[in-house]
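Enquirer: pasted the sequence and its predicted model underneath.
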Amino acid sequence: MTITEVDFTSAAPSGDPLLRNNVTVTGDVAGPTIVFAHGFGCSQETWNLVAPQFEADHRVVVFDHVGAGNSDWNAYDRVKYNSLEGYAADVVGILEALDVTDITFVGHSVGSIIGVLAANRAPERFRRLVLVSPSPCYLNDDSYQGGFEPHDITALLESLEANHLDWSRQTAPVIMGTPDRPALGDRLTDSFCRVDPAIASHFARVTFTSDNRDDLGRVSVSTLVLQTRQDAIAPPAVGRYVHESIPASRYVELDTTGHVPILSAPDQVVRSIREFMT
């Protein structure tokens, strides 16, 4: 087994997806590939408690969505990223650049829906999807409870656009959902505060106004849905909806609360993924 780390930040030519998305590859380069995609307001660092636990027997790939972390912020195109499909195209581009197939894709929050869209675009490159705290639609309607009314979304977006830092300080602990462990809320707040405010506002608007429910039924790869007991952003009913909408998917409720179990219960997340893969 060969353990290595590949840094593309200086070697990749301009326009290369590996440079654009700050792609990092670690672990067993001869092993199967597992890719981790972060959610809104975060970066690949959000996976620091989960991804390294797969390095002994997997080729581990982490990256930053354009506009997050150490991605190339100059590559942000409001037209391209006016839909989650723009981010899904980036994922497919990364897989093509790495020339990998048969991957396990693990996405958190909106990163999980981006994974759904990417798997529908290029199913030949995917073997499994793991969707952590997913939500295909945040708005309630007559037959679906996404957790928010239109005025809730409007207020959230207006607050974010008016003062990104204050919004981050107030909202991140609620999203984290672990009041007994305030350090986790502080960590998420710090992550939110390191995102460009204009890009964060646009990404939030795209995320919270998207409706990708119809895309779930087109998933053709084996899928695991991981949900917490209580989630202010994607309630358990939403996780069950995702599970029921994806053919032959599996549903696991984690013994934790909040929207970010990859920070609050990383060992449970790792164990659930391992059990799913075997």
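Expert: Arrived safely. Numbering: from 1, shown residues only.
Enquirer: C-alpha only now, for contacts and for neighbours.
Expert: Will do.
Enquirer: ranges for the helices of the stretch 151-278 of the chain?
Expert: Here the stretch 151-278 of the chain has its helices, by DSSP state H, counting those that start in this stretch, at 164-176, 182-193, 197-209, 213-216, 236-245, 261-264, 266-277.
Enquirer: of all those, which one comes closest to G15?
Expert: helix 197-209 (19.5 Å; Cα to Cα).
Enquirer: tell me the helices and strands packed up against the closest one.
Expert: Helices and strands touching helix 197-209, as assessed by 3 or more Cα pairs under 8 Å, 6 or more residues apart in numbering; DSSP states H and E, comprise helix 150-162.
Enquirer: try it against this one:
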Amino acid sequence: MNSDIDIIKRNDVKITGNGDKPIIFAPGFGCDQRMWRYVTPAFKEDYLIITFDYVGAGKTDLQFYDPTRYSQLTGYAQDVIDVLSALQLQEAIFVGHSVSSMIGLIASIQDPKYFERLIMIGPSPCYINDPPDYAGGFELSALEGLIDLMEKNYIHWANQFAPMIIKNADRPNLSNELEESFCSTDPIIAVNFARATFFSDNREDLLKATVPSLVLQCADDAIAPKEVGEYIHRHTPGSEIRFMNATGHCPHLSHPRETVAIIKDYLSKLQDK
């Protein structure tokens, strides 16, 4: 990268908030930083808030998209490290949704000085069932079928997948927003990220964690079921887990008050120590 300015532009980095402590919000697959808009205002008085997008999403600079780099979660982890390095920030609170939870974990293992805590919303280290000891929620054939549908009819996939993720049928506006977010991404880029997301296995990385973490486990989550959250908690040193009343996989959209309350409670207890 030629300069820090390139990274700020590349990842469409936004900085707000009045505090000194950095807190960075990382979006999940198919999402962009706008998805955090119901959560970030609650932290503006006490934190320096960083939002960004991975290259290929939102308003990032697509000239920097490298399909080889972004075929692995390590490429996305490097985006996180690049952003924090460009801003000259260390010991940040990292809040990651879905696959960004593992991306943050990978980044913290690679360069722990940038991270003080990891907050994982709906995380999964492996989406594929591996009996008898691990239930990720999906059979390999189901995920291969999902990728096949994305490649053949991306719009139809987005229409079918968004409601399953949101799981709040009485609020179709949320599913519509997620569907629109999916459809705003180049399908080729989205499929590449989907492969990196759904076919990765980061279970061994859990044991390498050196940064304390909080797992937010939603109820009735079709993407990261309860057993997965409990697995992460059992296998990640220094982790805590909170079970949410929020249903679905996107509580920062569907239940932002509960999401904020749990995160703030976790961080306040750290300050009291």
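Expert: Received the coordinates, thanks. From a predicted model like this one, the values you see are computed outputs, not experimental measurements.
Enquirer: the helices of the stretch 151-278 of the first structure: which one's closest to F36 of the first structure?
Expert: Smallest distance to F36 of the first structure across the helices of the stretch 151-278 of the first structure (Cα to Cα): 11.0 Å, for helix 261-264.
Enquirer: name the residues that touch the closest one?
Expert: For helix 261-264 of the first structure, the external contacting residues (Cα atoms under 8 Å, 6 or more residues apart in numbering) are 46-47, 49-50, 132, 178, 184, 228, 256-258, 269.
Enquirer: ok, the residues you listed vs G31 of the first structure, which is closest?
Expert: Among those, V50 lies closest to G31 of the first structure (Cα to Cα), at 17.2 Å.
Enquirer: which one is that closest one nearest to, not counting chain neighbours?
Expert: Using Cα to Cα, 6 or more residues apart in numbering and skipping the chain neighbours, the partner closest in space to V50 of the first structure is P266 (5.7 Å).
Enquirer: now do D186 of the second structure
Expert: Closest to D186 of the second structure by Cα to Cα, 6+ apart is G56, at 7.6 Å.
Enquirer: quick one: map that neighbour onto the first structure.
Expert: Taking TM-score structural alignment, the alignment pairs G56 of the second structure with G67 from the first structure.
Enquirer: surely that match touches R194?
Expert: No - judged on Cα atoms under 8 Å, G67 of the first structure makes no contact with R194 at a distance of 10.3 Å.
Enquirer: ok, the two, which is more surrounded?
Expert: Comparing G67 of the first structure with R194 by other Cα atoms under 10 Å, the one with more neighbours is G67, at 24 against 15.
Enquirer: what range in the second structure does stretch 182-191 of the first structure sit on?
Expert: Counting by TM-score structural alignment, stretch 182-191 of the first structure falls onto residues 172-181 of the second structure.
Enquirer: now the residue nearest to the spatial centre of the first structure: how far from L129 of the first structure?
Expert: The centre of the first structure sits closest to G111, judged by Cα atoms, centre = their mean, with a distance of 2.4 Å. According to Cα to Cα, to the nearest Å, G111 of the first structure and L129 of the first structure sit 11 Å apart.
Enquirer: what do you get for T24 of the first structure?
Expert: T24 of the first structure is 20 Å from L129 of the first structure, by Cα to Cα.
Enquirer: who has more neighbours, these two?
Expert: The residue with more neighbours, out of T24 of the first structure and L129, is L129; 27 against 18, by other Cα under 10 Å.
Enquirer: what is the neighbour count of the equivalent of L267 of the second structure over in the first structure?
Expert: Matched to the first structure by TM-score structural alignment, L267 of the second structure sits across from M277. By other Cα under 10 Å, 13 other residues sit near M277 of the first structure.
Enquirer: and what of D170 of the second structure?
Expert: D170 of the second structure: 8 surrounding residues under other Cα under 10 Å.
Enquirer: quick check: longest strand of the second structure.
Expert: Criterion DSSP state E: the longest strand present in the second structure is strand 239-247.
Enquirer: packing partners for that one?
Expert: With contacts defined as 3+ Cα pairs under 8 Å, 6+ apart, the packing partners of strand 239-247 of the second structure are strand 213-219, helix 226-235, helix 256-272.
Enquirer: so of these, which one's packed in deepest?
Expert: strand 213-219 (a mean of 24; mean count of other Cα atoms under 10 Å).
Enquirer: can you tell me what sits against that strand?
Expert: With contacts defined as Cα under 8 Å, 6+ apart, strand 213-219 of the second structure is touched by 117-123, 225-226, 229, 232-233, 238-249, 251, 266.
Enquirer: kindly report the same for stretch 124-139 of the second structure.
Expert: 98-99, 101-102, 140, 198-203, 206, 222-225, 227-229, 232.
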